[in-house]
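In: sequence? don't have it. structure:
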């Protein structure tokens, strides 16, 4: 990577072992219960916009930073940028939001937040990521959408 990166040499961690999920009863009247493990499985492989590593490998996302209430159809993901002045925090947050929008039933309300105390402009980033109109406008920008899609593309 070039020397122009904010964090040119991030710490890379090993991925945690994937657990086998229990299958759920196939009953059209029963709601699937969604838990933090399932949310983590959806977002762990999202690629960092500046590095060839997943958000899990950089510890930007961790399972214990996910809160789920299936009864209230609510998910909150706190993510931790690798540096306090990460210029890609909004792209990371948009990638998390889009992945969950594409993966979860539409009844879920999703909040994506920078973990408290981990980013210089935490309040501003959080406001951008959780304002429906701002998110919609951002996703209409072809350049931003291309960056998000690159983060979400499977790696081989």
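Out: Great, that's in hand. Values in this document were obtained by computation on a predicted structure and should not be read as measured data.

In: only C-alpha atoms for contact and neighbour calcs from this point on.
Out: Noted.

In: how many neighbouring residues does residue 154 have?
Out: For residue 154, the count of nearby residues is 10 (other C-alpha atoms under 10 Å).

In: how much space separates it from residue 43?
Out: Applying C-alpha to C-alpha, to the nearest Å, the value for residue 154 to residue 43 is 11 Å.

In: quick check, residue 106 in a strand?
Out: No: going by DSSP: H, G, I helix; E, B strand; the rest coil, the assignment for residue 106 is coil, not a strand.

In: how close does it get to residue 74?
Out: Counting by C-alpha to C-alpha, the gap from residue 106 to residue 74 is 11 Å.

In: how about residue 37?
Out: The gap separating residue 37 from residue 74 is 14 Å, by C-alpha to C-alpha.

In: structure two is appended below for comparative analysis:
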């Protein structure tokens, strides 16, 4: 854990049982639904030893998939409105989807409305291709993202 945490004592919730995710069309890409479901369980918070699901940063209801239009929108809720890790969390979500989904998908990552002090700036940064590319050229940032995406066996 990082010292000087913004949210030193976050509320931790139990993980939910997985339900079958409906697909928007009968022959929809099952691979995409599986990748989306893994967003909740597989990504660790950058500051805490908990998953984004356990901190209620991401939930099943906040993930929209339109297979017909090859579109995914993920809306996440930082644990505090001044979370300095919001862009890192969003980058982790984007990288997880980039690595998991077929390239035909357009991904939109957003902070839930009214949940972050600099919501517009974070949303702009998370959906700007050039900023994402620049972030992924930073070895320290890539290492942090890889740590958040590393499988946990707990």
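Out: Yep, that arrived. Keep in mind that what you see is a predicted model, and the values were worked out from it rather than measured.

In: care to give me the TM-score?
Out: Overlay of the two chains. TM-score (TM-score structural alignment, normalised by the length of structure 2): 0.89; 148 aligned residues with a C-alpha RMSD of 2.0 Å.

In: how about residues contacting whichever strand or helix holds residue 31 of structure 2?
Out: Per DSSP states H and E: residue 31 of structure 2 is located in helix 30-42. Contact with helix 30-42 of structure 2 is made by 21, 23, 51-53, 58-60, 63, 93, 96-97, 100-102, 149-152, as judged by C-alpha atoms under 8 Å, 6 or more residues apart in numbering.

In: what about 6 Å?
Out: The contact list for helix 30-42 of structure 2 (C-alpha atoms under 6 Å, 6 or more residues apart in numbering) reads 53, 100, 101.

In: repeat for stretch 4-21 of structure 2
Out: By C-alpha under 6 Å, 6+ apart, stretch 4-21 of structure 2 touches 54, 55.

In: residues touching the residue nearest the centre of structure 1, list them.
Out: The residue lying closest to the centre of structure 1 (C-alpha atoms, centre = their mean) is residue 96, at 2.7 Å. For residue 96 of structure 1, no contacting residues are found, by C-alpha under 6 Å, 6+ apart.

In: any idea what it aligns with in structure 2?
Out: Applying TM-score structural alignment, one finds that residue 96 of structure 1 aligns to residue 93 in structure 2.

In: which strand or helix spans its match?
Out: According to DSSP H and E, residue 93 of structure 2 maps onto helix 86-100.

In: same check, this time on residue 65 of structure 2
Out: strand 63-66.

In: how far apart are the next helix or strand after that strand and its match in structure 1?
Out: Counting by DSSP H and E, the next helix or strand C-terminal to strand 63-66 of structure 2 is strand 71-76. Strand 71-76 of structure 2: mean distance to aligned residues in structure 1 after superposition is 0.2 Å, counting by mean C-alpha distance after the TM-score superposition for structure 1.

In: and strand 71-76 of structure 2, what's buried?
Out: By neighbour count on 16 or more other C-alpha atoms under 10 Å, the buried set for strand 71-76 of structure 2 is 72, 74, 75, 76.
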